[in-house]
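Undergrad: make a model of this:
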Amino acid sequence: MTTTITLVQGDITHQSADAIVNAANSSLLGGGGVDGAIHRRGGPEILAECRALRASRYGRGLPTGQAVATTAGRLDARWVIHTVGPVHQGPGSDPEPLASCYRESLRVADELGARTVAFPAISTGVYRWPMDDAARIAVETVRNTPTAVDEVRFVLFDDRAYEAFARRLG
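TA: Below you'll find the model as predicted:
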């Protein structure tokens, strides 16, 4: 079975999917950008599960490139898959931690039985990963990662992100 990759321009918190991926910070306790929006719209149930994860397995926070799932609260999804993207360190930044975010999120989605997964453009906001490079890494990683997910949907907030991902899907 082949995974279908689609692009949508808009707000990821308005998507209907089995799983919505959160570009989380390592604390798992909410923040700005996509992370803050998911926590605000999803409601306190997400934060409660994130706090429980911090109290148990992730006392020092979720490591970069890893992924973990919680409820989706009030979002139109069953789960939120939280992943921590790398901060871009300038030319020569290692793309592997960013690729790992996509691979690990798909691994968690497979464990959950998710068939539709909505991803943001991980690390492209305050973590400063250049959009064209982030789109290349995201699309190549999803295409090359074996998964039972039927549809991966990249939900891109603005024209610039949408166009960068559209060029990569070509």
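
Undergrad: switch to C-alpha atoms for all contacts and neighbour counts from now on
TA: Noted.

Undergrad: what sits against residue 104?
TA: In this structure, residue 104 makes contact with 65, 66, 67, judged by C-alpha atoms under 8 Å, 6 or more residues apart in numbering.

Undergrad: switch the cut-off to 7 Å
TA: 66, 67 (C-alpha atoms under 7 Å, 6 or more residues apart in numbering).

Undergrad: next up, for comparison:
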Amino acid sequence: MSLNIIQGDITKQAVDAIVNAANTTLLGGGGVDGAIHRAAGPKLLEACRPLHGCPTGEAKITPGFDLPARYVIHTPGPVWRGGTHQEAKLLHNSYQNSLSLAEQNKCRSVAFPSISTGVYRFPLTQGARIAVDTIQTFLTTAKFVENVTMVCFDDRTYHAYVAALSNHIQKEELR
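TA: The predicted structure is shown next:
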């Protein structure tokens, strides 16, 4: 069981499932959501329409179509509104519910983007910590999910996730 952090393009990851930082309509958008929809092709939008959206923090799954991933797990992360509107819990839920859906579908490998830390303005350091802690905790009991990769779009995001993983490992060693 491992968590890896790389800098790259999530649409190029040959894994069982990639996670889409979707909006609540699931009908495509900007950022990673738009990139995933473009790379998967028009069948992804067709598959998302009958799902009738998805609440923030929940997750839904579709085939990957033209992506190298078998599935796309769509999860709308929270928009940052100052931290007083359950944003941290909702972000945790986005990662947790995505991993649970991967587990239910017997996925061994999953790739995540940094959910909510772009246009949704969730503070990157806090978002990285929530992601790493949620994923590492999940991996301790997972039956199928073995390898999770955080695919970071830029240097700043990559370094934030490397620091969060290092801090998580140090905390675990102190226990």
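
Undergrad: setting aside sequence neighbours, what's the nearest residue to the spatially most central residue of structure 1?
TA: Of all residues in structure 1, the one closest to the mean position by C-alpha atoms, centre = their mean is residue 21, 3.4 Å from it. The shortest distance from residue 21 of structure 1 to any non-neighbouring residue, by C-alpha to C-alpha, 6 or more residues apart in numbering, is to residue 81 (4.6 Å).

Undergrad: translate the one you found into the numbering of structure 2.
TA: When the two structures are superposed using TM-score structural alignment, residue 81 of structure 1 falls opposite residue 73 in structure 2.

Undergrad: returning to that earlier point: in structure 2, what residue corresponds to the residue nearest to the centre of structure 1?
TA: Pairing criterion TM-score structural alignment: the partner of residue 21 of structure 1 within structure 2 is identified as residue 19.

Undergrad: need the strands for structure 1, in chain order.
TA: Across structure 1, reading from the start of the chain, the strands by DSSP state E fall at 4-9, 19-24, 67-71, 79-84, 116-119, 151-156.

Undergrad: okay, these in a markdown table with distance to residue 94 of structure 1 next?
TA: What follows is the strands of structure 1, written out as a markdown table (distance: least, C-alpha to C-alpha, whole Å):
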| stretch | distance to residue 94 of structure 1 |
| --- | --- |
| strand 4-9 | 25 |
| strand 19-24 | 18 |
| strand 67-71 | 18 |
| strand 79-84 | 15 |
| strand 116-119 | 21 |
| strand 151-156 | 22 |
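
Undergrad: just name the most buried of the ones you listed.
TA: Using mean count of other C-alpha atoms under 10 Å, the stretch among the strands of structure 1 with the largest mean neighbour count is strand 19-24, at a mean of 30.

Undergrad: mean distance, it to its aligned residues in structure 2?
TA: After superposition onto structure 2, strand 19-24 of structure 1 lies on average 0.2 Å away from the residues it aligns with, using mean C-alpha distance after the TM-score superposition for structure 1.

Undergrad: distance of the alignment partner in structure 1 of residue 100 of structure 2 from residue 42 of structure 1?
TA: Mapped onto structure 1 by TM-score structural alignment, residue 100 of structure 2 lines up with residue 107. Relative to residue 42 of structure 1, residue 107 of structure 1 is positioned 23 Å away (C-alpha to C-alpha, to the nearest Å).

Undergrad: who's in contact with residue 80 of structure 2?
TA: 87, 120, 121, 122.

Undergrad: mind redoing it with 6 Å?
TA: Contacts were defined as C-alpha atoms under 6 Å, 6 or more residues apart in numbering; by that measure residue 80 of structure 2 touches 120, 121, 122.

Undergrad: who wins for neighbours among those?
TA: If you count neighbours using other C-alpha atoms under 10 Å, the busiest of the contacts of residue 80 of structure 2 is residue 122, which has 24 neighbours.

Undergrad: and that residue, what pairs with it in structure 1?
TA: When the structures are aligned by TM-score structural alignment, the residue of structure 1 matched to residue 122 of structure 2 is residue 129.

Undergrad: please report how far its match lies from residue 75 of structure 1.
TA: Taking C-alpha to C-alpha as the criterion, residue 129 of structure 1 is separated from residue 75 of structure 1 by 27 Å.

Undergrad: list the buried residues of stretch 78-93 of structure 2.
TA: Of the residues in stretch 78-93 of structure 2, those buried by neighbour count under the rule 16 or more other C-alpha atoms under 10 Å are 78, 79, 80, 87, 88, 90, 91, 92, 93.
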